[in-house]
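Enquirer: Show me how the following folds:
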Amino acid sequence: MAKNLILLGLPGAGKGTQADFIVKDYPNVHISTGDIFRANLSNDTELGKKAREYMDAGNLVPDEITNAMVADRLSQADVEENGFMLDGYPRNEAQAEFLDNYLDKKSNSVSATLYFEVTDSLLRERLLGRGRADDTPEVIDNRLEVNKAANLPLVDYYKKAGVLHTIDGGRELAEVYRDVKGVLDNL
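Expert: All right, here's what the predicted structure looks like:
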C-alpha cells in the first residue's frame, strides 16, 4: 500500500525544501493546500467560489470547505496509486480527525508525520533572510506564535496516534534529509 505522509513544522522549518527532496526519491504526490486553493479558485469550482466568498471578506475559509478540497484531491488516481505528502494540512485537530476518518473509510491511514523542529531564533533568522517585504521581526514573531498555537496540538495528536517522527530541522539540509530517508525507508 502507498505511504501517506504529513509534513509539520513552523514557517521556516524547511518543510518545502525537504518535500522537494522526498519527491525525487519516493513516489508520493506532494500536495500543498496553497496549490489546492489556487487550483479551485482559478478553475472557478464550486468549492473555489465558496472559499472566495470568505477570503474576499477577509475571513478564514471554514474547515468544511478546506476538508472538501483536500478530500477531492486525495481521491484522484495519482494519489491513490502513489500515496500523498501533505504540506499545510491539517492545520488543526478537527482537520486531522477529518483526514483520519476519510482515510479510514478507504481502509487507509497516515503512515508517518514528520515534524521539523527548529529553534525560534533560527526560524527568525531564516525568515528574515528571505527578504520578503512583509517579513519584519514583529510580523515574523506573530506568525510563529500563531503557527505554534496550531502546530503543537497536532504534534501531540500524531504522537498519540504513534506516527510522529520529530526531526531536527536546524541542521544542514543533507543531514536533515538523511533522517527523513531513515524514517521513510523504515515504513
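Enquirer: Every contact and neighbour count from this point should use C-alpha atoms.
Expert: Noted.
Enquirer: tally of neighbours for residue 68?
Expert: Residues lying near residue 68 (other C-alpha atoms under 10 Å) number 13.
Enquirer: helix, strand or coil for it?
Expert: Secondary structure, DSSP: H, G, I helix; E, B strand; the rest coil: residue 68 is helix.
Enquirer: Grab the nearest non-local neighbour of it.
Expert: Distances taken as C-alpha to C-alpha, 6 or more residues apart in numbering put residue 47 closest to residue 68, at 7.7 Å, once the chain neighbours are dropped.
Enquirer: Surely that neighbour is in contact with residue 40?
Expert: Yes - Residue 47 is in contact with residue 40 according to C-alpha atoms under 8 Å; the separation is 6.6 Å.
Enquirer: residues bridging contact with those two, i.e. touching both?
Expert: Each of residue 69 lies in contact with both residue 47 and residue 40 under the rule C-alpha atoms under 8 Å, 6 or more residues apart in numbering.
Enquirer: Kindly provide the distance from the nearest residue to residue 157 once chain neighbours are set aside to residue 154.
Expert: Distances taken as C-alpha to C-alpha, 6+ apart place residue 93 nearest to residue 157, at 7.2 Å, with adjacent residues excluded. To residue 154, residue 93 is 6 Å away according to C-alpha to C-alpha, to the nearest Å.
Enquirer: try residue 178
Expert: 24 Å.
Enquirer: what's the answer for residue 19, then?
Expert: With distances taken as C-alpha to C-alpha, residue 19 is found 19 Å from residue 154.
Enquirer: Please state the offset of whichever strand or helix holds residue 35 from the chain centre?
Expert: Residue 35 belongs to helix 33-42 when assigned by DSSP states H and E. Offset of helix 33-42 from its chain centre (C-alpha atoms, centre = their mean, to the nearest Å): 14 Å.
Enquirer: Please provide the structure for the following sequence as well, for comparison with the first:
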Amino acid sequence: MSTKIKVIFHSLHGHVYKLAEAVAEGARSVPGTEVELLQVQETLSDEVLAKMGATETKKTFEHIPVAKPADLAEADGVLFGSGTRYGSASAQMQAFFDSTGGLWMKGALVGKAGGVFVSTGTQHGGQETTLVSMQTFLFHQGLVVVGVPYAAQELTNMDDITGGSPYGAGTIAGSKGERTPSPNELAIARYQGKHTAQIAAKLATK
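Expert: Next up, the predicted model:
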C-alpha cells in the first residue's frame, strides 16, 4: 500500500504555494508515496484580492483543488502551509482548521504524521510563532508532529538570509512580496516533505 500525503496551503502571492510544491516534491521522493497538493478555500472577495495585488498570482495556482476535511481522514500524513498574520496562520487556514471538528470528535487523525510551513514578509515577521501556533491544531487532533531536524544542513546556513527552523520550513517574501523562495529555503521544504513522508510510512505500518 502507498503512503498518502496531503499538502494543504493558503497563499496570496504565491510564496507559500512554491514552498508547498517543494514540500510535495520532497514527499514524492520517498518510494511508495502518493502526494496530493490542495489549497484551502479563499474567503476574500475578488475586489479585495485585486486591491491586494493578488489577482494574477492567485491565477497561477487556481488549478489546485480545494481541500475538504475528509481529505485529512484518508491521509497518512498532512502538512499545512500559510502566510503569517500577526504571528498566527491566515484566517483562511484557521477557518479550515475550524471545519475539522467532526474529525476531532472521531479521533480520525490520531497517530498520523503532521507538519507546518510558513511565509513571512520580513526576517523577524513571526515565522516561529506562526509555526508553533499552527502546531497546536496538530496536537489537538492527535497528530504526531514532525518538524525539520538539524540533519537538514540548510538550517545552519549563515551565508544567506533564509527562512525555516526546526519547527518547519519557511520563506521570507519581502515587505512587498518581491522576494521568491531561495534555493536554501526550498531545500529545507523538500527535506520536510521527505522526512514527514518517511515518518508517516513508519506510523502507517504499526
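Enquirer: overall similarity of the pair, as a TM-score.
Expert: Superposed pair, TM-score by TM-score structural alignment, normalised by the length of the first structure: 0.43. Supporting alignment: 125 aligned residues with a C-alpha RMSD of 4.7 Å.
Enquirer: out of residue 19 and residue 154 of the first structure, which sits in the more crowded spot?
Expert: Each of residue 19 of the first structure and residue 154 has its neighbours counted (other C-alpha under 10 Å); residue 154 has more, 24 against 20.
Enquirer: sec struct for that one, please.
Expert: Assignment for residue 154 of the first structure (three-state DSSP): helix.
Enquirer: Can you tell me how far it is from residue 54 of the first structure?
Expert: Distance from residue 154 of the first structure to residue 54 of the first structure, by C-alpha to C-alpha: 25 Å.
Enquirer: again with residue 147 of the first structure
Expert: Per C-alpha to C-alpha, residue 147 of the first structure is found 20 Å from residue 54 of the first structure.
Enquirer: ok now stretch 177-187 of the first structure, how far from the chain's centre?
Expert: The answer for stretch 177-187 of the first structure is 18 Å, by C-alpha atoms, centre = their mean.
Enquirer: Any buried residues in that stretch, and which?
Expert: For stretch 177-187 of the first structure, a neighbour-count test (16 or more other C-alpha atoms under 10 Å) marks 177, 179, 180, 183, 184 as buried.
Enquirer: Next up, the contacts around the third one.
Expert: For residue 180 of the first structure, the contact set (C-alpha under 8 Å, 6+ apart) comprises 114, 167.
Enquirer: Sticking with it, tell me its helix or strand.
Expert: Applying DSSP H and E as the criterion places residue 180 of the first structure in helix 173-185.
Enquirer: which one of the buried residues of stretch 177-187 of the first structure sits closest to residue 165 of the first structure?
Expert: residue 183 (7.5 Å; C-alpha to C-alpha).
Enquirer: can you tell me how far the closest one sits from residue 114 of the first structure?
Expert: For residue 183 of the first structure, the distance to residue 114 of the first structure - C-alpha to C-alpha - is 9 Å.
Enquirer: now do residue 140 of the first structure
Expert: According to C-alpha to C-alpha, residue 140 of the first structure and residue 114 of the first structure sit 23 Å apart.
Enquirer: More neighbours: those two, which one.
Expert: Per other C-alpha under 10 Å, whichever of residue 140 of the first structure and residue 114 has more neighbours is residue 114, with 21 against 18.
Enquirer: Pretty sure the more buried one sits against residue 159.
Expert: No - Residue 114 of the first structure lies out of contact with residue 159 (C-alpha under 8 Å); the separation is 10.5 Å.
Enquirer: can you pull out the strands in the second structure?
Expert: Here the second structure has its strands, by DSSP state E, at 3-9, 33-39, 77-85, 88-89, 113-120, 144-145, 170-172.
Enquirer: by contact count, what packs against the third one?
Expert: So the one you mean is strand 77-85 of the second structure. When contacts are defined as 3 or more C-alpha pairs under 8 Å, 6 or more residues apart in numbering; DSSP states H and E, strand 77-85 of the second structure sits against strand 3-9, helix 15-28, strand 113-120, helix 127-141, helix 183-204.
Enquirer: wait, residue 116 of the first structure sits on residue 167?
Expert: Yes - at 5.0 Å, residue 116 of the first structure counts as touching residue 167 under the criterion of C-alpha under 8 Å.
Enquirer: quick one: buried residues of stretch 17-30 of the second structure?
Expert: 17-30.
Enquirer: for stretch 65-84 of the first structure, same thing?
Expert: Neighbour-count burial for stretch 65-84 of the first structure flags 66, 67, 69, 70, 73, 74, 79, 80, 82, 83, 84 (criterion: 16+ other C-alpha under 10 Å).
Enquirer: Run the chain-centre distance for it.
Expert: Distance of stretch 65-84 of the first structure from its chain centroid, counting by C-alpha atoms, centre = their mean, is 14 Å.
Enquirer: ends of that stretch, how far apart?
Expert: Using C-alpha to C-alpha, the end-to-end distance of stretch 65-84 of the first structure comes to 20 Å.
Enquirer: sorry, back to before: mind putting the strands of the second structure into a markdown table with distance to residue 69 of the second structure and mean neighbour count?
Expert: Below are the strands of the second structure laid out as a markdown table (distance: least, C-alpha to C-alpha, whole Å; neighbours: other C-alpha atoms under 10 Å):
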| stretch | distance to residue 69 of the second structure | mean neighbour count |
| --- | --- | --- |
| strand 3-9 | 11 | 26 |
| strand 33-39 | 11 | 21 |
| strand 77-85 | 11 | 28 |
| strand 88-89 | 17 | 23 |
| strand 113-120 | 14 | 29 |
| strand 144-145 | 18 | 20 |
| strand 170-172 | 24 | 29 |
